[in-house]
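Enquirer: here's a sequence, model it:
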Amino acid sequence: MSQSTAVDEKKNSVILTSNLFSPHIGGVENSLLYLAKAYQEMGYEPRILTSNIPRAGQAPLALSESVNGTAVERYDAQGKGMAPTVLRSFNNALKLYRRHSETNNARLFVCRYHYNQLIASLAGAKPTVYLVPGVIKFQNAPKYQQSAGLRYRLRWYYHHFMQLAALKRATHVAVFSKNMAAQLRQIGFKGTIHLTKPGVDLERFKPLPSEEKRERRIDLGLTANPNAHVFLCVGRCVGVKGFHLAIDALATGPENGELWIVGDGADMAELKEQSRKLQLEHRIKFIGATQTTETYYSLADTFVHSSLYEPLGQTVLEALASGLPIIAFEADDATGVNTASRDLMNDSHCVFVAEPAPVSLANAMRDMAALDQVSYESRSALNRKHAEATFSWQKLAQDLLAIANVKDLP
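Expert: Predicted coordinates for the structure are as follows:
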């Protein structure tokens, strides 16, 4: 272990943990980074504990390093020897968490994944706040997948029961939405549920004037149409994100509409084939995974939150901060849409579509593309102000300390 990541017992550390972290890309991964920055500013020494699972096709990640000034320590999730990988991973994670919990300098463990919460509790880590990213029974339900065979269903059950165990063993449980709290009750969790809100980086995600964004996206080769109205989807390319609905909607949506999909995932090939069959290849751009999503938020015109299930929606916060008008499906048990969009915004910030149908979505896209400049800029300014007034990583960092009853530093 290098000196930069060795445990310093004289400091008050906050442990932030999940199964994946940078260079992996996602809302949970980003939350660890921003919480670390907030805790540094508050005088704590944040440490991120995670696995060394690499991105597809890459070598395993370093077991220790510094990322943006925060010490990152990884347990070997592949390991060596005769034991099955899952047992090696479990043992390595247990030893890492136990080492940190036994130093007595960790004021708080914030866990963002059920596996890590369970291991941390078994290692004796206290207090822990399990900041639930999603309820697996609903988020990973087979009905939201393009294809879900027996193997998928077995993994779904396995992770569902592991999450139940993590909830039971956590010192405290927190969620980002009333919607998610209700879901925890539905799966039988009877403990106290704390409600808090995430933050968004207002410096990284910010609006650009309409004329400037049109010029820049042409200069960057993102579109050749100066009059294009660019709709943006951001997230994993999996069925639950509803990108297939956005593609179908574009086919009958505004004639000057273009769609950018930022992210990768298991359904990428199917989505590309769908766009080809609809003869939309020239109007759809698959950006792939990127560390600079803010570029595409700043250059798009409207954000399409096409998710069928979303426990919160970090991408919604990024769209609000970027001053993008938003289109989203209305949550409704009858239509199968289960999102927390109403926890984040109201009709002033978003056009809510009554049903997850391409025709309905296409109508909303046409209406948005037809807005005059004054109406568009009014919506944009309102969404940016809402993000500035409502979502703060510093407030979340303070909330988590308060939930765990951690006293302020002397």
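
Enquirer: CA atoms for contacts and neighbours, from now on please.
Expert: Fine.

Enquirer: what helices or strands is the helix or strand that contains residue 367 leaning on?
Expert: Per DSSP states H and E, residue 367 falls inside helix 358-369. Packing contacts for helix 358-369, counted by 3 or more C-alpha pairs under 8 Å, 6 or more residues apart in numbering; DSSP states H and E, involve helix 243-252, strand 350-353.

Enquirer: just checking, what packs against the helix or strand residue 342 falls within?
Expert: Using DSSP H and E, residue 342 falls within helix 341-344. Judged by 3+ C-alpha pairs under 8 Å, 6+ apart, the packing partners of helix 341-344 are helix 314-321.

Enquirer: list the helices and strands the following helix or strand past the helix it packs on packs on?
Expert: Downstream of helix 314-321, the next assigned helix or strand under DSSP H and E is strand 326-329. With contacts defined as 3+ C-alpha pairs under 8 Å, 6+ apart, strand 326-329 has these neighbours: strand 302-305, strand 350-353.

Enquirer: to compare against the first, here's the next sequence to fold:
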Amino acid sequence: MKNVLITSSTYLPNIGGIENSLYYLAKAGTQDNITIVSSDIVNKVEGSSKREELDCRIIRYHVPGNKNKVLKIILNWKNAINAYRQMKKEGCDIVISRYHFSTVLCYLAGLRNINYIVPGVVKYQTTLESANKYSNSIIRNISYYYHYCLQYLAFKVSDRVFVFSDNMEKQVHSVDKSCTVIKTSPGVDSERFYYIEEQSNSLIHLLIVARLTEAKNINIAIESLLYLPANYRLTIVGDGPLLKELQTLSAKLKLEERVKFEGAQAEVVSYYSKAHIFLLPSIYEPFGQTLLESSSCGIPTVAFDSSIVKTATVDILADYAIYAQELSPKSYSEAILKAYELYYKTNKISRKSLRDYIIKKYSWSNLYNKILEVS
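Expert: Take a look at the predicted model:
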């Protein structure tokens, strides 16, 4: 039995692919002594997630709500390092980290055998998410270089660096050419995200599950409704800094009755159960856990071609996704119509074959066992 530390900056009940991955990696390692370490930050979410309780220890270090940003960072570092030092004192064989901050602080606390699973590359992610009217602010620039340098250090101090796509491997090497990268795959809970038969309904439901940021490019998905028949409806599950801006856009285009904003939700299966097509209009998406979830439910995805965006959709779904060839609402609407045609009208692509493809290729147990095998 190994003593395994699984860590990131946040954990459930926060919503996100990283938080989910900590849960499923811990679930896959039930034969080992698992400890999850994260901060005590918990964002407001609607509903509750129906998940099996894990037989593992969870340690949450305190992040102070100090208005002085510098002091807050210092205290955050101090509390996190103390938590990781506790793990070293008790004995830790393997570290699995999903965040650059956690990775560096594990190293500073004296932990070794660190496996860093990269969630995204700051150089690309932060640049795209900051591409708005505030991008020249001093605070944003400081934040960018703080996280960029931390991630560079994370690449240096990790014993192994894991990525989920060829695109992400290239991005890591653009930051650290000497970094040895191991390409692997995450998993999907095929029991929780089960196959859903098509609902007989005159409405065609489009679904987005995402944090509302610049990189998600959700404005194009909303604008694409202008080129779609009136029975196409869009549901957006998620919260973020662009919520009000997207709501304003929807109202300006007179699409309030066709676009629903549901906020952040702990349980998303009910939304997948009503969806015909899953939309991923992102311009940057290092992997996209929601792609696995929706595909496991047999829901086809519409995204942009990899030649015009930095996403891993082609790596994940290959020809099972439908790709818009231009970064425009009209091109995206055409891809949506094509997806409905192929998956629902002509059945040229089987929704069940999409699910089978995903659940055979992606397994949390395989990922966990691979990490332990090479550690």
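
Enquirer: picking up where we left off before, mean per-residue distance, the helix holding residue 367 of structure 1 versus structure 2.
Expert: Compared with structure 2 after fitting, helix 358-369 of structure 1 deviates on average by 1.5 Å (mean C-alpha distance after the TM-score superposition for structure 1).

Enquirer: so what touches that helix?
Expert: 229, 245-246, 248-250, 252-254, 257, 302, 327, 351, 353-354 (C-alpha atoms under 8 Å, 6 or more residues apart in numbering).

Enquirer: sorry, back to before: which one of the helices and strands packed on helix 358-369 of structure 1 is the most hemmed in?
Expert: helix 243-252 (a mean of 22; mean count of other C-alpha atoms under 10 Å).

Enquirer: counterpart of it in structure 2, which residues?
Expert: Using TM-score structural alignment, helix 243-252 of structure 1 lines up with residues 218-227 of structure 2.

Enquirer: also stretch 272-290 of structure 1?
Expert: Counting by TM-score structural alignment, stretch 272-290 of structure 1 corresponds to 247-265 in structure 2.

Enquirer: start to end distance for that stretch?
Expert: 18 Å (C-alpha to C-alpha, to the nearest Å).

Enquirer: thinking again about what came up before, could you export the helices and strands packed on helix 358-369 of structure 1 as CSV, including distance to residue 174 of structure 1?
Expert: Shown next, in CSV, are those (distance: least, C-alpha to C-alpha, whole Å):
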stretch, distance to residue 174 of structure 1
helix 243-252, 29
strand 350-353, 26
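
Enquirer: ok, which of those comes nearest residue 190 of structure 1?
Expert: strand 350-353 (32.0 Å; C-alpha to C-alpha).

Enquirer: post-alignment, the closest one versus structure 2, mean distance?
Expert: Mean deviation for strand 350-353 of structure 1: 0.9 Å (mean C-alpha distance after the TM-score superposition for structure 1).

Enquirer: show me what that strand is packed against.
Expert: strand 326-329, helix 358-369.

Enquirer: out of these, which gets nearest to residue 396 of structure 1?
Expert: Per C-alpha to C-alpha, nearest to residue 396 of structure 1 of those: strand 326-329, 24.1 Å.

Enquirer: which part of structure 2 matches that closest one?
Expert: The aligned range for strand 326-329 of structure 1 is 301-304, by TM-score structural alignment.

Enquirer: give me the mean distance between the matching stretch and structure 1.
Expert: By mean C-alpha distance after the TM-score superposition for structure 1, the fitted stretch 301-304 of structure 2 averages 0.8 Å away from its aligned residues in structure 1.

Enquirer: other residues contacting that stretch?
Expert: By C-alpha under 8 Å, 6+ apart, stretch 301-304 of structure 2 touches 277-283, 291, 294-295, 313, 320-327, 332, 335-336, 339.

Enquirer: please pick the buried ones from these.
Expert: 277-283, 291, 294-295, 313, 320-325, 327, 332, 335-336, 339 (16 or more other C-alpha atoms under 10 Å).

Enquirer: that older thread, list the buried residues for the match of stretch 272-290 of structure 1?
Expert: 247, 249, 250, 255, 258, 259, 260, 261, 263, 264, 265.

Enquirer: just the buried positions in the top helix by length along structure 2, please.
Expert: The longest helix of structure 2 (DSSP state H) is helix 69-90. Going by neighbour count (16+ other C-alpha under 10 Å), the buried part of helix 69-90 of structure 2 is 75, 76, 77, 79, 80, 81, 83, 84, 85, 87, 88.

Enquirer: what helices or strands is it leaning on?
Expert: Partner elements for helix 69-90 of structure 2 (3+ C-alpha pairs under 8 Å, 6+ apart): strand 33-39, strand 57-61, helix 100-108.

Enquirer: average distance between the shortest one and structure 1?
Expert: Put plainly, it is strand 57-61 of structure 2. Strand 57-61 of structure 2 sits 0.9 Å off on average (mean C-alpha distance after the TM-score superposition for structure 1).
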